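J.: sequence isn't available, so here's the structure alone:
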């Protein structure tokens, strides 16, 4: 069995020259996955645009309508940090549709990964921090409305707190939110997750991985869950220009392995999204994001081999 990967070329629309968001990383990530041999026939799935109905399960109608009409107020556009034009709107609709498809594939196969997603700063009434719609929240509310899941866990390991996701699900026992982030980083005003772990700048691999182990164990103990979403942001990296946690490539790989093995080891379905990553070296950034997909593919193969051995014994 191969890892289901969700991708669309529309994840990387053109931005104004010199824009600080590394939009090219999405195409570079998919090229890296092709180079690694993770995109054989049947492995790559193409998402549809998220529907208006599903967006309204999370976001206010006036905000959704303004985005669709490319007519958000200037102040909201500044908070988002992206031009709300045709390409960016289509990207936001595709990325949300992709996370929903990733979740459906995870429920069917145990594990699936998006090549986008993790827009965790978007709130019901507006976007922020390069996030237009909160794709993970939309996917959860859609699957709950369909009766596909009752309870979900969000493991958010982006360097920035998942404030939008925390706000959306505050005081909602059907969703447990875990955010492990740099406390001195954006956003200045944090929201209350079910479990927040604030780390100091310069934390480094050892203490960071210890915090992830502690947070993950506590979150899993608060189960049961029908589905887990993992925001595998790589802006924790020592070279990232918006992160300050000083984690190495090896630390990111160890983190992703810890999370994926812990969740799949309990038989829980896992949907991975890539979260943040900000550096001018787009190729290095793509390799960093691809750690999630490489690790997930390895776990998919391991579980398939284990199942085959058990089937052989049974026969």
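T.: Yep, that arrived. Model, not experiment: these values are computed from the prediction.
J.: contacts, neighbours, all on C-alpha from now
T.: Noted.
J.: how close does the residue nearest to the spatial centre of the chain sit to residue 302?
T.: Geometric centre of the chain, nearest residue: residue 273, 2.7 Å, by C-alpha atoms, centre = their mean. Computed as C-alpha to C-alpha, to the nearest Å, the residue 273 to residue 302 distance reads 21 Å.
J.: also this one, for the comparison:
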């Protein structure tokens, strides 16, 4: 069964300027339900995450500043959000949804988090609308519980997964792969195990060629027993922050290729949705829903 982490708190109200991107968290499951692709049994609502699991990944002082709402104003501005108890609850529920999704993926081959992909959060900082790094937290959870011993994180959001790279820079059991816009945020990049920076304006053929050439060899070399996939749709030409020039069809082909690589090798995969900032919310929702549609075709 396709299992999808979703909670209304994912789309909780934010100040003006932040509400539009949050609409997709309500609209994606609504669209999938409308199409009949899923029903209510496919959706699960995560609980809050315990502190011990958070501290596998994030610095104690940083976490306590989030928890106690004492993060310095400069650091709050870096996150892009005004800090609140509701926002912290949202972040820990997203992370728990990704952890729960790992267990569903081990059972069913794949699982999704409607939110997540908070890859700019480092061990002791928040940045770029990311406070806690959901896939890093989940990867460390798998390692600490002895469930996994070799993890590959495939980050195809248009922005480099700098926080993820920093968290795992000294962890040989986790291989971080980020293919992203070279001249895009974050402007101070961290070093992933494999970074592929792309020039502005890259189109379908070049993007897919690079991915097709890279990913199978990478999986064969690393032999992961679990994969995390960050499937941001900010690679679209319509995206106001992305700077790449991909069509929706190429974005769907990207998702199909990644998931085919996982499925054909029997490697469980957890998918977090990542970014998407096209001016028309329909473009964002449709591109994200394509990831679910492809998974349904391949796995179910």
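T.: Sure thing, it's come through. Quantities reported herein were computed from a predicted structural model and do not represent experimental measurements.
J.: right, and the residue nearest to the centre of the first structure touches residue 99 too?
T.: Yes: assessed by C-alpha atoms under 8 Å, residue 273 of the first structure is found in contact with residue 99 at 7.2 Å.
J.: assess the claim that residue 59 of the second structure and residue 126 are in contact.
T.: No: assessed by C-alpha under 8 Å, residue 59 of the second structure is found out of contact with residue 126, at 11.3 Å.
J.: out of these two, which sits in the busier spot?
T.: More neighbours surround residue 126 than the other of residue 59 of the second structure and residue 126, with 26 against 14 (other C-alpha atoms under 10 Å).
J.: return the residues in contact with the more buried one.
T.: By C-alpha atoms under 8 Å, 6 or more residues apart in numbering, residue 126 of the second structure lies in contact with 75-76, 78-79, 120, 132.
J.: and which of these is nearest to residue 181 of the second structure?
T.: Closest approach between the contacts of residue 126 of the second structure and residue 181 of the second structure, by C-alpha to C-alpha: residue 120, at 14.4 Å.
J.: can you tell me what residue 245 of the second structure aligns to in the first structure?
T.: In the first structure, the residue matched to residue 245 of the second structure (TM-score structural alignment) is residue 246.
J.: residue 51 of the first structure versus the spatially closest residue to its match that is not a sequence neighbour, what's the distance?
T.: What sits nearest to residue 246 of the first structure in space, not counting adjacent residues and going by C-alpha to C-alpha, 6 or more residues apart in numbering, is residue 238, at 3.6 Å. Using C-alpha to C-alpha, residue 238 of the first structure is found at 38 Å from residue 51 of the first structure.
J.: these two: which has the busier surroundings?
T.: Neighbours per residue, other C-alpha under 10 Å: of residue 238 of the first structure and residue 51, the larger number sits with residue 238, 19 against 12.
J.: the helix or strand containing residue 93 of the second structure vs the first structure, average distance?
T.: Assigned by DSSP states H and E, residue 93 of the second structure belongs to helix 85-108. Compared with the first structure after fitting, helix 85-108 of the second structure deviates on average by 1.0 Å (mean C-alpha distance after the TM-score superposition for the first structure).
J.: now do the buried residues in that helix.
T.: Neighbour-count burial for helix 85-108 of the second structure, counted by 16 or more other C-alpha atoms under 10 Å, picks out 87-106, 108.
J.: what packs against it?
T.: Applying 3 or more C-alpha pairs under 8 Å, 6 or more residues apart in numbering; DSSP states H and E, one finds that helix 85-108 of the second structure contacts strand 3-5, helix 60-67, strand 110-113, helix 134-144, strand 269-272.
J.: so residue 186 of the second structure touches residue 157, yeah?
T.: No: with contact defined as C-alpha under 8 Å, residue 186 of the second structure does not count as touching residue 157 (12.0 Å).
J.: what about those two, which has more around it?
T.: For residue 186 of the second structure and residue 157, the more surrounded residue by other C-alpha under 10 Å is residue 157, and the numbers stand at 25 against 17.
J.: ok, that one to residue 271 of the second structure distance?
T.: Separation of residue 157 of the second structure from residue 271 of the second structure (C-alpha to C-alpha): 12 Å.
J.: can you list residues touching both of those two?
T.: Common neighbours of residue 157 of the second structure and residue 271 (C-alpha under 8 Å, 6+ apart) are 230-231.
J.: output the longest helix belonging to the first structure.
T.: For the first structure, the longest helix by residue count, based on DSSP state H, is helix 282-314.
J.: angle of that helix against helix 86-109?
T.: Calculated by axes from the mean of the first three to the mean of the last three C-alpha atoms, to 10 degrees, helix 282-314 of the first structure forms an angle of 20 degrees with helix 86-109.
J.: report all helices and strands that helix 282-314 of the first structure contacts.
T.: helix 25-35, strand 111-114, helix 249-265.
J.: packed most tightly, which of the ones you listed would that be?
T.: Mean neighbours per residue, mean count of other C-alpha atoms under 10 Å, is largest over these for strand 111-114, with a mean of 29.
J.: contacts for that strand next, please.
T.: Outside of strand 111-114 of the first structure, the residues within contact range by C-alpha under 8 Å, 6+ apart are 3-7, 98-99, 102-103, 105-106, 264, 269-274, 292-293, 296, 300.
J.: one more pass at 7 Å, please.
T.: The contact list for strand 111-114 of the first structure, computed with C-alpha atoms under 7 Å, 6 or more residues apart in numbering, reads 3-7, 98-99, 102, 105-106, 269-274, 293.
J.: over to stretch 60-68 of the second structure?
T.: By C-alpha under 7 Å, 6+ apart, stretch 60-68 of the second structure touches 71, 88, 124-125.
J.: and those as a markdown table, adding secondary structure and distance to residue 213 of the second structure?
T.: Shown next, in a markdown table, are these (DSSP: H, G, I helix; E, B strand; the rest coil; distance: C-alpha to C-alpha, whole Å):
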| residue | secondary structure | distance to residue 213 of the second structure |
| --- | --- | --- |
| 71 | coil | 43 |
| 88 | helix | 39 |
| 124 | coil | 35 |
| 125 | strand | 34 |
